[in-house]
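> Just the structure for this:
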Amino acid sequence: MNSGGAERVVTTLANYFALQYNVTIITIVNTTPFYTLNKEITLKSCVNEINNSKNLVSALKNNTKLIKTIKKHLKSENIDLVLSFMTTSNVLSLIASRSLKIPCIISERSNPYIYTNNSFWDKLVKYTYPKANFLVVQSNLIKNYYQTFVKSNKVLILSNPISETLSSQKNISKKRTPTIINVGRLDSNKAQDVLLKAFASINKKDWKLVLIGDGELRKDYEKLTKKLHIANKVIFTGNINDVQNYYNTASIFAFTSKSEGFPNALIEAMYFEMACISTDCPTGPSDIIENTKNGFLIEVNNQSQLESRLIELIDNNTLRDSLGKEAFKTAKAYEVSQVAEKWNELIIKLI
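The predicted structure follows:
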């Protein structure tokens, strides 16, 4: 339950369902939730820290313990239905829930063409996933992958909801500043280095760039800003709880990912009526953005295209406003009430 896209989705759905169901969240590792949870939600964990498996035998031993703990929690909380997110949790939850004859809906959050499992986990996925009542994914490309070994009528596309806690803090009366933002983990897949280089190249006076998030490449990116002579114009916020302040006041959202499961930050920025530029990466952005109508799509790793679109938006306030208004029309379909009710239809079928 740290910061992150999947964690925000779990929090958003849990808070929504807590109004009509008894909700328990079981995490593999004991963590303090980054996002605010409804006080009625019960939190359980399996271990305080993960023991890295040294070989196949230790892996089997560690995961067997986790399954036993999950089963214990399912029994003690009188669970009627399991919703699971992420590959490891999906496999463990399926084994635990099916052994207790509890229905289980699993959800994959990443692109399986990019993030591949080792041979051991690949076999576990192909053995367990067909046993799920439903498998929820975010795009047709990902659906096609899982349909090769899971019955097609079990694989469903459901969008990620925008957190109600976040959407309720939208404030269109706020004045927008000459600021470009990027929201996401600072790693090679999010490719913020491309954005930093593009920002340095266009060198627009009075504009600043804010990178919201943290990750293993933060120090490298901080060094890069010094090398590019833009350190005084780039802000690294780390993980924050008030991202809505930037969505309300920044002027441009730039998304440079090489791949996505579903781009949560992009749809959030669109909901806040920001002018958005995104790579046309697999998967998600092209399902949300209609190029030049409600945002801009650019090629992955294409710095020159990014520079061109940034300059176009920086120099044209009217264009920024029009793209932002169209973006909001698209993003409204991702409000939690609409998305969560589609999840609820699945829940009602199984309990």
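> C-alpha from now on. contacts and neighbour counts both.
Will do.
> Tell me, how many residues neighbour L319?
Per other C-alpha atoms under 10 Å, the neighbour tally for L319 reads 17.
> Give me the spatial nearest neighbour of it, chain neighbours excluded.
Spatial nearest neighbour of L319, excluding adjacent residues (C-alpha to C-alpha, 6 or more residues apart in numbering): L313 at 6.6 Å.
> Wait, the one you found touches D321, no?
No: counting by C-alpha atoms under 8 Å, D321 is not a contact partner of L313; they are 9.6 Å apart.
> which of those two has more neighbours?
Comparing L313 with D321 by other C-alpha under 10 Å, the one with more neighbours is L313, at 20 against 16.
> For A250, see how far away the more buried one is.
L313 is 12 Å from A250, where distance means C-alpha to C-alpha, to the nearest Å.
> A59 and N239: what is the separation?
32 Å.
> on that earlier part again, pull the contacting residues for the residue nearest to L319.
I252, A275, L319, R320 (C-alpha atoms under 8 Å, 6 or more residues apart in numbering).
> how many other residues sit next to the first one?
Counted with other C-alpha under 10 Å, residues neighbouring I252 total 26.
> Among the contacts of L313, which lie within strands?
I252, A275 (DSSP state E).
> So which of the contacts of L313 is the closest to E108?
A275 (28.8 Å; C-alpha to C-alpha).
> thought that closest one was touching K293?
No: between A275 and K293 there is no contact under C-alpha under 8 Å: 10.5 Å.
> what about the two, which has more around it?
Between A275 and K293, A275 has the larger neighbour count (other C-alpha under 10 Å), namely 28 against 14.
> Who are the contact partners of the more buried one?
Neighbouring residues of A275 by C-alpha under 8 Å, 6+ apart: S251, I252, F253, N294, G295, L313, R320, D321, L323, G324, A327.
> what about it, distance to N232?
Distance of A275 to N232, computed by C-alpha to C-alpha: 24 Å.
> and what of N30?
Following C-alpha to C-alpha, the distance that separates N30 from N232 is 38 Å.
> swap in P103?
54 Å.
> before we move on, what about Y21?
On the measure of C-alpha to C-alpha, Y21 and N232 end up 50 Å apart.
> for K123, same thing?
K123 sits 50 Å away from N232 when distances are taken as C-alpha to C-alpha.
> Surely L124 and V91 touch.
Yes: here L124 reaches V91: they are 6.9 Å apart, a contact under C-alpha under 8 Å.
> of those two, who's got more company?
V91 (24 against 15).
> so how far is V57 from the more buried one?
Computed as C-alpha to C-alpha, the V91 to V57 distance reads 18 Å.
> Of the contacts of A275, which is the most crowded?
That'd be A327 among the contacts of A275, by other C-alpha under 10 Å, with 28 neighbours.
> The structure of the following sequence is requested for comparison with the preceding one:
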Amino acid sequence: MRIAFVSFETVYHRDTETSQRFRTVCELFAARGHDVNCYCAGFWAGEESAFERNGVTYHAVSSGTEARSSFLLRLPFVLATASPDVIHASAQPSSQVLAASWGSTLARAPLVLEWYGDDGVSDTRWSRLATGRPGRIVTPSELVGTWVREIGADGDIVDTVPNPIDCERIHRVEPGEAVDVIYARRLDEGANLESLLLGLAELRGRDWSAKVVGDGPERETYERLARDLRIEDRVTFVGDLDLEERIAAYRGAHVFAQTADHCVFPTEMLWALAAGCVGIVEYHANSSAHELVEGWDRGFRTTSEDELAEAILAAGDLEHREYDEAFAEYDRSAVADRYLELYRTLQEAQGLL
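The predicted model follows:
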């Protein structure tokens, strides 16, 4: 299948959750042998109009991000010339959705919109217009799907497709050291690690160990809080780890705690659950993490530090695992299949199959 991805900015311009997700989806299809082209602002040196990386061919529709008007004017005609089977566009900026829609009409190809929402979903004239253009809007969670519907999207065209993980990779990594509780996230103002530390402090009289993975501007504050709570001897801050090291840590841990107050999709938690961890989620209105544990017998949803401490105790009665087959549906191949099914449904509806 020939797939045209549209994103004015890519992860090579600005590294955000949205751009990471978009690159992941592009590379999912490239790895399966599809013809994957991404139409974007140029980001590479030299005069070449195209640049290939990890099986994805990037095409410079404009010379750089300062030439947005040129990008929007040229995009419909570039897409028409490319003759893709499907056009898959990022929702940001909203103006590019309208340009991609015109390109979809000229190319007679269905339009799919990827709306990740890590910066929220702004209710503007442009974003409202964008909701009416695609055949499908894909969001990473029901939370973001709700935000998109609230600004006017037809609920019938909003689909949820999660971030993928690599289950085979989990199997290949040897488990790390045993630890009772693990937390992983960038330690910034949204980390809300204090909830976990306060919960652990409630269990000060019991035998447990905890590990915090990640770094950031609030790390020193959280380390000081652990000292103030007199639990610093049992909480280890290990800083940033690469993915292999994180998988090893998750396979060795018993519980993964998710307390961040904003999260459109809990990717690290998903890796940990698939690696066998019991999941404990502190509920927040702007976090979708609870969606992963609802209706699951190895997951707990809490609303306070006291409940979190009780959940940690209850989790101790569950067996330790190093892999959980229940999360195979989030594997890269399964997620790619969901996108392909969506593409083919749209093609069939337009009489293109």
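> Could I get the TM-score for this pair?
Here the TM-score for the pair of chains, by TM-score structural alignment, normalised by the length of the first structure, is 0.73; 318 aligned residues with a C-alpha RMSD of 3.7 Å.
> before we move on, the earlier item: so which of A59 and N239 of the first structure has more stuff around it?
Taking neighbours as other C-alpha under 10 Å, A59 of the first structure and N239 compare with N239 leading, 19 against 15.
> can you pull out the strands in the stretch 151-300 of the second structure?
Counting by DSSP state E, counting those that start in this stretch, the stretch 151-300 of the second structure has strands at residues 158-160, 179-184, 210-213, 235-239, 253-258, 262-263, 278-282, 286-287, 299-302.
> Distance to C38 of the second structure for the ones you listed - can I get that in CSV?
CSV is the format used below for the strands of the stretch 151-300 of the second structure (distance: least, C-alpha to C-alpha, whole Å):
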stretch, distance to C38 of the second structure
strand 158-160, 22
strand 179-184, 31
strand 210-213, 33
strand 235-239, 34
strand 253-258, 34
strand 262-263, 27
strand 278-282, 36
strand 286-287, 30
strand 299-302, 38
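> Pick the most buried one from those strands.
strand 253-258 (a mean of 28; mean count of other C-alpha atoms under 10 Å).
> starting at the chain centroid, how far to that one?
19 Å (C-alpha atoms, centre = their mean, to the nearest Å).
> now do stretch 91-107 of the first structure
Stretch 91-107 of the first structure sits 23 Å away from the centroid of its parent chain (C-alpha atoms, centre = their mean).
> for I311 of the first structure, what are its contacts?
I202.
> Surely it is in a helix?
Yes: the assignment for I311 of the first structure by DSSP: H, G, I helix; E, B strand; the rest coil puts it in a helix.
> Pull up the gap between it and S304 of the first structure, please.
In terms of C-alpha to C-alpha, I311 of the first structure sits 11 Å off from S304 of the first structure.
> aligned partner of T42 of the first structure in the second structure?
By TM-score structural alignment, T42 of the first structure lines up with T57 in the second structure.
> C40 is in contact with its match, correct?
No: using C-alpha under 8 Å, T57 of the second structure is not in contact with C40; the gap is 10.5 Å.
> who's more crowded, these two?
C40 (24 against 19).
> Please, where are all the helices along the stretch 151-300 of the second structure?
Taking DSSP state H, counting those that start in this stretch as the test, the helices found in the stretch 151-300 of the second structure are 167-172, 193-202, 219-228, 243-252, 267-274, 290-293.
> can you name the residues of the first structure that stretch 264-283 of the second structure overlays?
Going by TM-score structural alignment: stretch 264-283 of the second structure matches residues 261-280.
> what about that stretch, start to end distance?
Stretch 261-280 of the first structure: ends 13 Å apart by C-alpha to C-alpha.
> With respect to A184 of the second structure, which of the helices of the stretch 151-300 of the second structure lies nearest?
It's helix 267-274; of the helices of the stretch 151-300 of the second structure, that one is closest to A184 of the second structure (C-alpha to C-alpha) at 6.8 Å.
> That closest one vs the first structure, mean deviation?
Following the fit onto the first structure, the mean deviation recorded for helix 267-274 of the second structure is 1.7 Å by mean C-alpha distance after the TM-score superposition for the first structure.
> now for that helix, which elements pack on it?
Applying 3 or more C-alpha pairs under 8 Å, 6 or more residues apart in numbering; DSSP states H and E, we find helix 267-274 of the second structure packed against helix 243-252, strand 253-258.
> Let's have these in TSV, adding distance to D15 of the second structure.
Compiled in TSV, these are given as follows (distance: least, C-alpha to C-alpha, whole Å):
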stretch	distance to D15 of the second structure
helix 243-252	17
strand 253-258	23
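> Could you point out which of those sits nearest V335 of the second structure?
That would be helix 243-252 among those, by C-alpha to C-alpha, at 19.5 Å.
> biggest separation within the contacts of L313 of the first structure, which pair?
For these, and using C-alpha to C-alpha, no pair is farther apart than I252 and L319, which are 11.1 Å apart.
> hang on, the earlier thing: of all the helices and strands packed on helix 267-274 of the second structure, which lies closest to L352 of the second structure?
Nearest of those (C-alpha to C-alpha): helix 243-252, 40.4 Å.
> What residues of the closest one count as buried?
Residues R246, I247, A248, A249, Y250, R251, G252 are the ones in helix 243-252 of the second structure that count as buried (16 or more other C-alpha atoms under 10 Å).
> circling back to that earlier point, same check for the contacts of A275 of the first structure, but in the second structure.
With both residues aligned by TM-score structural alignment, their matches' C-alpha atoms under 8 Å, the contacts of these that the second structure also has are S251, I252, F253, N294, G295, L313.
> can you tell me which two in those residues are farthest apart?
Within those, S251 and N294 form the most distant pair, 14.4 Å apart (C-alpha to C-alpha).
> Where is the longest helix in the second structure?
Assignment by DSSP state H gives helix 332-349 as the longest helix of the second structure.
> Tell me which other helices or strands that helix touches.
helix 17-31.
> going on from the helix it packs on, what's the next piece of helix or strand?
Following the chain from helix 17-31 of the second structure toward its C-terminal end, the next helix or strand by DSSP states H and E is strand 35-41.
> Any idea how far the helix or strand that that following strand is followed by is from the middle of the chain?
Using DSSP H and E, the helix or strand that follows strand 35-41 of the second structure towards the C-terminus is strand 50-53. Strand 50-53 of the second structure sits 24 Å away from the centroid of its parent chain (C-alpha atoms, centre = their mean).
> ok, residues contacting strand 50-53 of the second structure?
With C-alpha under 8 Å, 6+ apart, strand 50-53 of the second structure has contacts from W44, T57, Y58, H59, A60.
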